[in-house]
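Trainee: show me the folded form of this:
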Amino acid sequence: MRASFRLYADDPRRRRTKDAIVEAYLAEQDGIEHGGRCAIVTAGVPGAGKSTAIESRGLAGHGWRVLDADRIKDHLIGDGLGRGVYDDLLEMVLPDGRRLRPRELATLVHRESTEILDMARERCIRAGENIVIEGTFRWDGLGAQLLTELGGAGYTDLTIVDVEVTCDTALHRAQDRWWTGRIDPDNDLGGRFTPTSAITDLYPDGSTRSICARNARAAFEHPLSTVIESMTLFVDDYTTGTHVESTVTKHNGVVNYDSHTAP
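Mentor: The predicted structure follows:
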């Protein structure tokens, strides 16, 4: 019952709070260019290294809008702290002798963060901004949804960046990221805790590659992809212990380059 969407389920004023968070979040980034109509979408489990993959390829830079649900979670956590709704939880002392840190409550604001990210994304797409949509691609319906939204708004270029690591690697990185933030006295919110199931559920039946890879590929091959003039699928696969890169591109729905078959 402490999840934020439940706490405010019957509060008509909550929409104003969500609108305010959208405004505050979008205001964090300046110099955003309008009318470029290019989009980048990430795929891969938490901690896979998706942002690093974008940076290493030089895919986005000044003028691009980055849409990140984790930053929106910080806003929601801040809202909860201001209202005092989690005061008792933050008094809890864990076995390491430290109190619970605010970002360790991130799962309680997950649903609202998704709703607010959708609101922000719709607004940015209407403005034709160049956007980076950071996420896992865990939902198999996301591809069709994004193709519909982007194509309907006249976007001409879509790049999907999928980064694949083993489940053990993802779990280790998530724990390290959480613990580093938890013990940092200068980090007011602490480390972001990712439940183990949020990672292991993305590897059904002990598979080596995540369902994120499957969904990313399905989006690239979706019949609706014809609404986007140019599409690219980059895959960085680290699951074999070495880095294996692959690239596939298509123009008006027709594949015109595949690194697997290229000479």
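
Trainee: every contact and neighbour count from this point should use C-alpha atoms.
Mentor: Noted.

Trainee: which stretches of the stretch 151-263 of the chain form helices?
Mentor: For the stretch 151-263 of the chain, helices defined by DSSP state H, counting those that start in this stretch occupy the ranges 167-182, 196-200, 211-221.

Trainee: show me what the shortest one is packed up against.
Mentor: It refers to helix 196-200. Helix 196-200 sits against helix 167-182, with contacts defined as 3 or more CA pairs under 8 Å, 6 or more residues apart in numbering; DSSP states H and E.

Trainee: that older thread, looking at the helices of the stretch 151-263 of the chain, which is nearest to His110?
Mentor: When those are ranked by proximity to His110, the top entry is helix 196-200, at 11.6 Å, counting by CA to CA.

Trainee: what residues sit buried inside the closest one?
Mentor: Within helix 196-200, the residues that count as buried by 16 or more other CA atoms under 10 Å are Ile199, Thr200.

Trainee: here is a second sequence; please produce its structure as well for comparison:
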Amino acid sequence: MVLSAEKLTHIPRHVAIIMDGNGRWAKKRLLPRIAGHKQGMENVRTITKAASAAGVEVLTLYAFSTENWKRPEKEVSYLMSLPVTFFNKFVPELIEQNVRVMIMGNTDQLPASTQKACRDAVADTAHCTGMVLNFALNYGGRDEILRATRQLAAKAVAGDIQADAISEQDFDAALMTAPLGDLADPDLLIRTSGEERISNFLLWQLAYSEMVFTDRLWPDFTPDDLQAAFEDYAARDRRFGGIKK
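Mentor: Model (predicted):
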């Protein structure tokens, strides 16, 4: 199924997804965990196309967290190979869909082949003007906030800014989502697999995001499930701390 903006009354401009449940998907089928990650990668393609067709402007996917290095070495090695495989296979389709790739996270800590695949995907899609497909890769929300704090502190020490004058806008500009401008904060967060936590993801940016938690494992998450999340989102009353008249 391909979603259409005409089917919904209110499409979230920025959707963030914690793609959870690949390992459990594989375990249910008596398969190795990497089989779940492979299927999850295939589903990134499906959901990206569905979100783009629906009119989403930014789709941010939590691909690899700063804590995921704690997993077994073989699994981490496979996860590091996925961006290479994904971009080699699907960049032509992304270009056809007018989707632009963005990467945020500490990519300098990734294997050289993974870094190159990311750089090439960003460069190859830089001319695209449609949806931004933003991968959070080796990303952690606390790490991002610490880096932004250090950056602003250094500017204050250098005399470029006054510490007591630092604003939310200054902090926004120091975060990894700054290139997204007014789309930096997700309107909707979706987490699959039944877990109900944000797991160190976009801690600053999720302050007023609507959240949808689903029991569906990520490899089984379909465009129909995405539409259901959008319908849930459209029915909510977003007041941002105020009162609507």
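
Trainee: and the TM-score between them?
Mentor: Structural agreement between the overlaid chains, expressed as a TM-score with TM-score structural alignment, normalised by the length of structure 2, amounts to 0.29; 124 aligned residues with a CA RMSD of 6.2 Å.

Trainee: show me where structure 2 has its helices.
Mentor: Here structure 2 has its helices, by DSSP state H, at 22-28, 33-54, 73-96, 112-124, 141-158, 168-173, 223-234.

Trainee: Ala121 is in contact with Met91 of structure 2, correct?
Mentor: Careful, residue 91 of structure 2 is Val; it's not Met. Yes: between Val91 of structure 2 and Ala121 there is a contact under CA atoms under 8 Å: 6.6 Å.

Trainee: more neighbours: which of the two?
Mentor: Comparing Val91 of structure 2 with Ala121 by other CA atoms under 10 Å, the one with more neighbours is Ala121, at 25 against 19.

Trainee: ok, that one to Ala228 of structure 2 distance?
Mentor: When distance is defined by CA to CA, to the nearest Å, Ala121 of structure 2 is 30 Å away from Ala228 of structure 2.

Trainee: with Phe87 of structure 2 instead?
Mentor: When CA to CA is applied, the distance between Phe87 of structure 2 and Ala228 of structure 2 equals 28 Å.

Trainee: looking at those two, which is more packed in?
Mentor: Neighbours per residue, other CA under 10 Å: of Phe87 of structure 2 and Ala228, the larger number sits with Phe87, 18 against 14.

Trainee: the more buried one and Ala117 touch, don't they?
Mentor: Yes: with contacts defined as CA under 8 Å, Phe87 of structure 2 counts as touching Ala117 at a distance of 6.7 Å.

Trainee: what about Pro88 of structure 2, neighbour count?
Mentor: You called it Pro, but residue 88 of structure 2 is Asn. Applying other CA under 10 Å, we find 13 residues neighbouring Asn88 of structure 2.

Trainee: and it, how far from Val44 of structure 2?
Mentor: To Val44 of structure 2, Asn88 of structure 2 is 14 Å away according to CA to CA.

Trainee: next: Arg24 of structure 2.
Mentor: Distance check for Arg24 of structure 2 against Val44 of structure 2: by CA to CA, it reads 17 Å.

Trainee: ok, Ser113 of structure 2 next?
Mentor: The gap separating Ser113 of structure 2 from Val44 of structure 2 is 20 Å, by CA to CA.

Trainee: which one of those two is surrounded by more residues?
Mentor: Neighbour count, other CA under 10 Å: between Ser113 of structure 2 and Val44, Val44 has more, with 18 against 13.

Trainee: who wins for proximity to Leu67 of structure 1 among the helices of the stretch 151-263 of structure 1?
Mentor: Closest among the helices of the stretch 151-263 of structure 1, using CA to CA: helix 211-221, at 17.8 Å.

Trainee: show me what that closest one is packed against.
Mentor: With contacts defined as 3+ CA pairs under 8 Å, 6+ apart, the packing partners of helix 211-221 of structure 1 are strand 38-43, helix 142-152, strand 157-164, strand 230-237.

Trainee: now the next helix or strand after the shortest one: buried residues?
Mentor: Remark: after strand 38-43 of structure 1, the chain's next helix or strand is helix 50-57, criterion DSSP states H and E. By neighbour count, with 16+ other CA under 10 Å as the criterion, the buried positions of helix 50-57 of structure 1 are Lys50, Ala53, Ile54.
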